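Q: this one's sequence-less:
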């Protein structure tokens, strides 16, 4: 009844997942979110941010592959560059009774600050970013007792090859990596969680429970939106999906799922393998590759709210990327000897120096843990036992 396009992943009606929801009065969440996230929340006693760490020589700093961030305001357009996205461009769910009325409004301010962006090509899927990228330093510490990590990363793996009915389990890949950190306003809200906006409570629940509960994991949503759809010349059949959310489901728990969570004490990395998306979605994204130099694109992420006590939804974070020239993006790891050879597992361990302390364990949405490979690049699909 909301007039939105059919979802690429079906939405399910499930009970609220925020704590003690039935005991809290339903307040005007939209106004509360605006007040807290624009700085009206209670002050949090200052906590020292850790001193800058030295990055090991075998690691690349976050943002190494695509440092073209726009820092000058007032420019009419971006050119092969990125900037934090505009939250008001994204229309998200609001109550009351979204299931009946299907109402959406522009999102309130994002919960997480965009710190860095990486865009690079690889010969195959990258399974463990921590093997060769040092995550950015957190700018805001996490309140004591919160499950929300100081760094939240989304890593999308997009296939370069033309889509087919059967799909390809591995191959040349465009890696899009977005690094987010806490905003001070979100930190303040987390410190007073009982009175925090519903979206902040939902973020806390997601970070605390998604690794063990697929029904929570499956709330994660990606939203892609072309500002210049007509100019790019996308297929008309895809127009209804522009700006519509896609649910990212746990790969190890749901048939057709495309998501994996790597969770550590100081970070969460959400891996999204687009190779596992439906054919229509892969076809649309492949069309974008041929027109990337024209594209003016917004990408955002949120956690799905369903019951009134989980609404309104608010963006976790967003990025604006425009006029991307794919041929200028680096190949990583670089070809060995300049001859186009692929990085093998053995060569990767020799060059990469082995596992990075604190980043060698993967936890998927079914709650099981497993050791990751010695290198982050794989020319073969991971076996099912690796908890993809």
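A: Received the coordinates, thanks. For clarity, every value in this text was computed on a predicted model and none was experimentally measured. Numbers count the residues shown, from 1 in each chain.
Q: From here on, just use CA atoms for contacts and neighbour counts.
A: Fine.
Q: so which helix or strand takes in the residue nearest the centre of the chain?
A: Most central in the chain under CA atoms, centre = their mean is residue 154, positioned 3.0 Å from the mean C-alpha point. Counting by DSSP states H and E, the element that carries residue 154 is strand 151-159.
Q: Just the helices from the stretch 51-200 of the chain, written as ranges.
A: 98-101, 184-191, 198-209 (DSSP state H, counting those that start in this stretch).
Q: Let me know the angle separating the second one from helix 198-209.
A: Yep, that's helix 184-191 we're talking about. 70 degrees (axes from the mean of the first three to the mean of the last three CA atoms, to 10 degrees).
Q: dropping in the other structure now:
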């Protein structure tokens, strides 16, 4: 009798696991097909991982009076993959392209009507343009509107977004000169420091960050790219809280970039694909 009960519990667990897996299939596909592979947080290289929110210090509930900071806690959104891509021109509004793999995976799923994507596209100028794109998706049962500050950011004006879009970062591994340079800007309003363009779709917001628009950001980036294979960096993205009602701050997403290699970037033509094209960038991760 105990054996029969155990078997029944095992089958129930299998069914619930299968159901949960089916619900998350589109996000698993988005993560696994990224041009930058998903790796172990502590031992991975040439890839990305999702660091816990508590790795970051953000404005706490008493910040207006005492300037106190607290660990950020759980992210508001879930990671949904990272793309490391190169192109023959600057890539803007990637999520509107017919070949964007994350939006294609989402819209092919049964979750498309209730899931929202926020993407941050860090655009790196040069002889060949590069972009590192971070995708984050709303959690099941937690629409964007459930967090008033994030909802205001997603649906607000570009001026509001510029005044609130913030990055917190930390060099986990890298040369001292880079840690010193980045440390001075460990928390920065990106919307004020560099030029940002915001693209709002029905189910997404993409933030295109032009690193080349700031001499300071460009100098730090050149320093980082010079030793990129030896650098591991944590990046946290959030909407800045400015009043007591908006605090403590919460990250909407966080990513660790682990000793990335420039040569691993996937090429994407700046010209958008035609309606008849079935190419989806990038290719399966097992082709790295």
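A: Received it, and whenever you're ready, just let me know what you need. Only a predicted model underlies this, so the values are computations on that prediction, with no experimental measurement involved.
Q: Superposed, what's their TM-score?
A: Once superposed, the chains reach a TM-score of 0.74 (TM-score structural alignment, normalised by the length of structure 2), with 247 aligned residues with a CA RMSD of 3.1 Å.
Q: Need the helices of the stretch 51-200 of structure 1 in JSON lines (columns: mean neighbour count).
A: Shown next, in JSON lines, are these (neighbours: other CA atoms under 10 Å):
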{"stretch": "helix 98-101", "mean neighbour count": "14"}
{"stretch": "helix 184-191", "mean neighbour count": "24"}
{"stretch": "helix 198-209", "mean neighbour count": "22"}
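Q: Can you check which of those helices gets nearest to residue 123 of structure 1?
A: With CA to CA, the closest approach to residue 123 of structure 1 among the helices of the stretch 51-200 of structure 1 belongs to helix 198-209: 31.3 Å.
Q: tell me the angle that closest one makes with strand 151-159.
A: Using the same axes, to 10 degrees: helix 198-209 of structure 1 against strand 151-159 is 80 degrees.
Q: Which strands or helices does helix 198-209 of structure 1 pack on?
A: helix 29-35, helix 184-191, helix 214-217, strand 296-303 (3 or more CA pairs under 8 Å, 6 or more residues apart in numbering; DSSP states H and E).
Q: that older thread, what residue in structure 2 is paired with the residue nearest to the centre of structure 1?
A: Superposed on structure 2 with TM-score structural alignment, residue 154 of structure 1 falls opposite residue 120.
Q: dump the residue contacts of its match.
A: Contacts for residue 120 of structure 2 (CA atoms under 8 Å, 6 or more residues apart in numbering) come out as 133-135, 206-209.
Q: Now with 10 Å, please.
A: Going by CA atoms under 10 Å, 6 or more residues apart in numbering, residue 120 of structure 2 touches 82, 131-136, 196, 198, 205-209, 237, 253.
Q: Inside strands: which ones of the residues you listed?
A: Judged by DSSP state E, strands contain the following of the contacts of residue 120 of structure 2: 82, 131-136, 196, 198, 205-209, 237, 253.
Q: Relative to structure 2, what is the average displacement of the strand holding residue 154 of structure 1?
A: Compared with structure 2 after fitting, strand 151-159 of structure 1 has a mean deviation of 1.1 Å; criterion: mean CA distance after the TM-score superposition for structure 1.
Q: distance of residue 37 of structure 2 from residue 48 of structure 2?
A: 6 Å (CA to CA, to the nearest Å).
Q: what do these two both touch?
A: In contact with both residue 37 of structure 2 and residue 48: 81-83, using CA under 10 Å, 6+ apart.
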